[in-house]
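Undergrad: Got a sequence here, can you model it:
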Amino acid sequence: MLCSFVVLYLLIVLPEPGLGKQPNILFILADDFGYNDVSWNNEDVFTPNLEKLGREGVILDTYYASTRCSPSRGALLTGLYPHRLGIQRGNIGTFRPTGLVTDFKTFPEILQAAGYTTHLVGRWHLGYCHPSYLPTRRGFTTFFGQFSQQTDHYSRIYLENEEIGEGYDLRRGENISYEGAGKYSTHLWRDEAQSLIEGWNSSNSTPWFLQVSFTAAGAPYQVPESYVKRYKKRRFRNLSEEDTIRYGMISAVDSAVGDIVKTLKQRNMFENTVLVFSSDNGVGGDVGNLPFRGSRGTLWEGGVRVPALVSSPLLNLDEGYTTRSMVHITDWFPTLLKLAGVSSDVQTDGFNIWEALQQREEFSRNSLVYSLDQDDKSGHLQHGIREKNIKFVWGNPDKFEVNKRFKKDVYHLFDLEKDPTETENLASQYPELVEKMKEKVKTLVKDVKPAFQPNRYSLGYPKYHDGVISTGWCETDWWKILWRSLN
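TA: Okay, here's the model as predicted:
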């Protein structure tokens, strides 16, 4: 079935007969896992727990997230492409006076209204400078984790330079927490998730949504020695020291996922739980994204095509399988809300894929938006879309840079079925197809919200906040000014 790029309005109905009570939802979001960073795509990587879940459920082989962390997280929680949220250009970095637009309802907010308790463990990374941006104000009943970007995996300290000062970043709710001092981050998030599950009664009718956002395998590259021993053997001698440690971090996450699933089964909760695993974007280097071209932050396949799976007894599969149907991170929004039995008019760019997963059918989605962005200072643009097997990029596929002179008529066209690694630009050979794709982009950009990625504010520097990554130093509602011209 053909699908339109035009935003959908979804009427979510009650669960179909036979689904039973509202399912629990466990969403595992890994940081910087590339396509080549899991054992089902690369036998040299040790991820047996994730692979077992995938082999028992569905491995999503053609799965897309956004180019960077914050855009992917925003797309997940709102079901909207980042260009509708004004965060398509990049991360909401530390000390930037911005956050996820509060006018959009989030997935956990909607679940709360449907009777769910909602919980976030690990990384937030959608803004913290104003209290209204915090996860506890955006639909999460509880939060234990970090507001901002990456810190040291043991100390929870962010240090860029001495002038800015060290910034400690760990919160329980909105309060500073010093729990787990010195504990490795992956173990900290695992232990918190297990503690939450152990505190819930399996016979209780209250369903839950738990998002565990691991800070691995993002830099700094740190991991206990036990996880890197296997990667130091002769067969891995061509790995750099950095990749050796990074693969150890990946194996640590895999082990943590196995422990969490074990706890679910011990508590008799796994039978009524839907588990999703997804990465937020590709790796900054190249090895983890192979065989694809490019890295995190780019529109090349290596930056956005990442590992993902869904696993649950509720799928009612005789055996697991791998699908090559196109899936986007926004698809979880309508899919999981449908399973939760929520009745609501919700604007979404995603598609409900649950029934197709169960029936081993092709999905409704056959097109997606990689990114739509244009610098409001220089006119420099970067638009990327896919329709069926055709990928079209208007502008530079590499990392978006502002204040660059606009490069007119720069096009990339690829047939991903024949050329998944994007080695041959077909734009000059098929000018009519280029014009057709340009017209699609021109239609789509009517819905683009100007991106807001301001420079950092020194007001947020931890040296002015007793050495802590803190909130309360910026104003909100930036979109009411920036998007005024669109009304």
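Undergrad: From here on, just use CA atoms for contacts and neighbour counts.
TA: OK.
Undergrad: Can you tell me how far Thr47 is from Glu56?
TA: Distance of Thr47 to Glu56, computed by C-alpha to C-alpha, to the nearest Å: 14 Å.
Undergrad: wait, Ser278 sits on Leu26?
TA: No - if you go by C-alpha atoms under 8 Å, Ser278 and Leu26 don't touch, sitting 11.3 Å apart.
Undergrad: compare with the first, here's sequence two:
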Amino acid sequence: MNKLISVFSCFALLLFFSGTKPHFSAPAKAPNILLIMADDMGFADIGCYGSEVATPNLDRLAAKGIRFRQFYNNARCCPTRASLLTGVYPHQAGIGHMSNDPEDSTSFNYNLPGYQGSLNNKCVTIAEVLKTKGYQTLMSGKWHVGYHGEQRWPMQRGFDKYYGLLAGATNYFNPSGGRGLMLMNEKVKPQGENFYLTDAITDYAVKFLDENKKESKAPFFMYLAYTSPHWPLNALEADVKKYRGQYKKGWKALRQARYEKMKALGVIDKNAGLSDADGADWDELSAAKQDEMDHRMALYAAQIDRMDQNIGRVIKQLETSGELDNTLIFFLSDNGACAEGGLLGGGLPENLGTKLGYLLSYGQSWANVSNTPFKKFKHWVHEGGISTPLIVHWPKAIPQGRLGKFTDQYGFLPDIMATIVDVSKAQYPSTYKGNEIVPLQGKSLLPLIYGKETPVHTAPVFWEHEGNAAVRQGNLKLVSEYHTGQPVQWELYDISKDRSELNNLAATMPQKVAELSAAYQNWARYVGVIPYSEVIKIREGKRKAPKTGI
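TA: Just a heads-up that it's a prediction; the model follows:
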């Protein structure tokens, strides 16, 4: 008898340590899902990841959820959104570079399967998948994965309700023309003298959620895609006042302060390196220029602050309706901080703090702060270009001992689709509306959410944008920066010891460079990557598009 008890005890212990059965019960009711995306926000730009910007609502989600130290996007707006929504690599979804523009139906449309500039018919969106499980699918915010042709719009790709802009950016106070607003499938004008885009996106998100509660009672999927803090630097005066004058010590001092706070919070290891400063010399600027740069950063901070205030409104609505505990919430950014506009930013200084301007940006020197402690920016696939905060909040499922903790396991965008398929018990299709669908490329993060701290990815994951390329497998990352007319120069880093990519191991580990670069080439052929030098020639009309693709 004692021997029998011992056998059963061993078996029970084996089950426990193998993780084959979680030590809690997942929610019986199908969970709601809220996917929140910020736009052009750096890794260190919110409070719970090291920023001085006030983000109490995101900090609250982090304190009652889990945070990822290592989660990756695709370095640019369109490729990220394509991959996030579909669970496949951006080239497989048809947006290997960018989406076409409102002003030009042919821009970023190269007649290539992987570069058509809009979501293709070989992928499905999260909304299309969740509708098969009875979810009401709602979206408010920036689309940017297909503009010309109604068949490319949100409601034609699975969403029941939509409000926002189809394009990539607009003036926050006066969205107009091709960069204007849509409600369902109709163009609409901004309402009221005090219109502000971040507020309006939230107004409709709350409205849609309220309608769902009253009319549908179905579980919902809400994709809340803010344009904040993407340029133009348009912010409300009351929010700007909180930050005006705080940035006159300059970017070097602020970057050091964030670096120290990130170590204290546990966002980065206490021994993590800080990459070299990549900005102008603050002390060489005139007093007037320093004041202008303080103003630019204050506007940027105010945009993030306002976004957080609006996320708080959505959380309050979920609390009021009794849905917060059973809502799985993700928050992330679409790429690293944006260095567009040069070292000191773009746009006319006299437009700062007004309702005018479109190309107003805060510049590379401040973006280097936003990406603390990493190097490079949006467009590149070094850590500064592809690293995003990821907060996951789900009170009914995350074990109590995990709340407020970090995970060191890494993931990337297709994992969001895989996780949503997993928690909703939906079936990811092999065919949809008569089209063969690319297999799901992500892995479910559910084991991490449930507290099982084991690697999600054992096979390599890949990136390519504008010729910038990377592979990550385990702790090793192979990465290269594109330079016109120059051969690829691979760099190799051990991310577990060198997240800031300061110690290039390529010369000492040539076999690993050869192995990972060969894996990259095989992947590139599989998903339909075209060498960026050829993409440029095709775009300029100097070469016909080759027949290639999935």
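Undergrad: Just want to know which of Thr47 and Glu56 of the first structure has more residues nearby.
TA: Legend: neighbour count by other C-alpha atoms under 10 Å for Thr47 of the first structure and Glu56, higher for Thr47 (23 against 20).
Undergrad: Map that one across to the second structure for me.
TA: With TM-score structural alignment as the criterion, the equivalent of Thr47 of the first structure in the second structure is Thr55.
Undergrad: need the contact list for the residue lying closest to Arg96 of the first structure once chain neighbours are set aside.
TA: Spatial nearest neighbour of Arg96 of the first structure, excluding adjacent residues (C-alpha to C-alpha, 6 or more residues apart in numbering): Arg456 at 4.4 Å. By C-alpha atoms under 8 Å, 6 or more residues apart in numbering, Arg456 of the first structure lies in contact with 94-97.
Undergrad: secondary structure class for the aligned partner of Pro447 of the second structure in the first structure?
TA: Aligned by TM-score structural alignment, Pro447 of the second structure pairs with Glu355 of the first structure. Assigned by DSSP: H, G, I helix; E, B strand; the rest coil, the conformation of Glu355 of the first structure is helix.
Undergrad: Check the one 10 residues further on too.
TA: Judged by three-state DSSP, the three-state class of Arg365 of the first structure is coil.
Undergrad: related to what we said a few turns ago, look up how far Arg296 of the first structure lies from the residue nearest to Arg96 of the first structure.
TA: 21 Å.
Undergrad: Quick check: the aligned residue for Asp419 of the first structure in the second structure?
TA: By TM-score structural alignment, Asp419 of the first structure lines up with Asp498.
Undergrad: On the three-state scheme, that match is what?
TA: Secondary structure state of Asp498 of the second structure, per three-state DSSP, is coil.
Undergrad: So Gly74 of the first structure is in contact with Gly86, correct?
TA: No - counting by C-alpha under 8 Å, Gly74 of the first structure stays clear of Gly86, with 10.0 Å between them.
Undergrad: ok, Lys497 of the second structure - how many residues close by?
TA: With other C-alpha under 10 Å as criterion, Lys497 of the second structure counts 16.
Undergrad: I'd say Glu150 of the second structure and Met182 touch.
TA: No - with contact defined as C-alpha under 8 Å, Glu150 of the second structure does not reach Met182; the gap is 11.7 Å.
Undergrad: And the two? Which one has more around it.
TA: Met182 (18 against 12).
Undergrad: Helices of the stretch 101-250 of the first structure, start to end?
TA: According to DSSP state H, counting those that start in this stretch, the stretch 101-250 of the first structure carries its helices in the segments 107-113, 185-198, 241-266.
Undergrad: which residues in the second structure does the first one match up with?
TA: Taken onto the second structure by TM-score structural alignment, helix 107-113 of the first structure occupies residues 126-132 there.
Undergrad: just stretch 207-227 of the first structure next, same as before
TA: Under TM-score structural alignment, stretch 207-227 of the first structure corresponds to residues 219-239 of the second structure.
Undergrad: The matching stretch spans what distance, first to last residue?
TA: Stretch 219-239 of the second structure: ends 34 Å apart by C-alpha to C-alpha.
Undergrad: picking up where we left off before, what's the spacing between the residue nearest to Arg96 of the first structure and Gly86 of the first structure?
TA: 17 Å.
Undergrad: same check, this time on Ser70 of the first structure
TA: Going from Ser70 of the first structure to Gly86 of the first structure by C-alpha to C-alpha gives 11 Å.
Undergrad: What of Phe140 of the first structure?
TA: Counting by C-alpha to C-alpha, the gap from Phe140 of the first structure to Gly86 of the first structure is 22 Å.
Undergrad: same thing with Ile92 of the first structure?
TA: From Ile92 of the first structure over to Gly86 of the first structure (counting by C-alpha to C-alpha), the distance is 11 Å.
Undergrad: ditto for Asp103 of the first structure
TA: 12 Å.
Undergrad: again with Ala181 of the first structure
TA: 36 Å.
Undergrad: Can you pick out the residue with more neighbours from these two?
TA: Comparing Ala181 of the first structure with Gly86 by other C-alpha under 10 Å, the one with more neighbours is Gly86, at 25 against 12.
Undergrad: Enumerate every residue touching that one.
TA: 448-452.
Undergrad: Not counting sequence-adjacent ones, nearest residue to it?
TA: Gly86 of the first structure's closest residue in space is Ala451 (C-alpha to C-alpha, 6+ apart), at 4.1 Å.
Undergrad: Measure how buried the one you found is and give me the count.
TA: Neighbour count of Ala451 of the first structure, defined by other C-alpha under 10 Å: 23.
Undergrad: Tell me the secondary structure of it, please.
TA: Under three-state DSSP, Ala451 of the first structure comes out as coil.
Undergrad: I'd say it and Pro82 touch.
TA: No - here Ala451 of the first structure lies out of contact with Pro82, judged by C-alpha under 8 Å, at a distance of 9.1 Å.
Undergrad: Show me whatever sits in contact with both of the two.
TA: Common neighbours of Ala451 of the first structure and Pro82 (C-alpha under 8 Å, 6+ apart) are Gln88.
Undergrad: Is it possible to get JSON lines of the contacts of Arg456 of the first structure that adds distance to Lys52 of the first structure, neighbour count and secondary structure?
TA: Below are the contacts of Arg456 of the first structure laid out as JSON lines (distance: C-alpha to C-alpha, whole Å; neighbours: other C-alpha atoms under 10 Å; DSSP: H, G, I helix; E, B strand; the rest coil):
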{"residue": "Thr94", "distance to Lys52 of the first structure": "36", "neighbour count": "22", "secondary structure": "coil"}
{"residue": "Phe95", "distance to Lys52 of the first structure": "40", "neighbour count": "25", "secondary structure": "coil"}
{"residue": "Arg96", "distance to Lys52 of the first structure": "40", "neighbour count": "21", "secondary structure": "coil"}
{"residue": "Pro97", "distance to Lys52 of the first structure": "42", "neighbour count": "26", "secondary structure": "coil"}
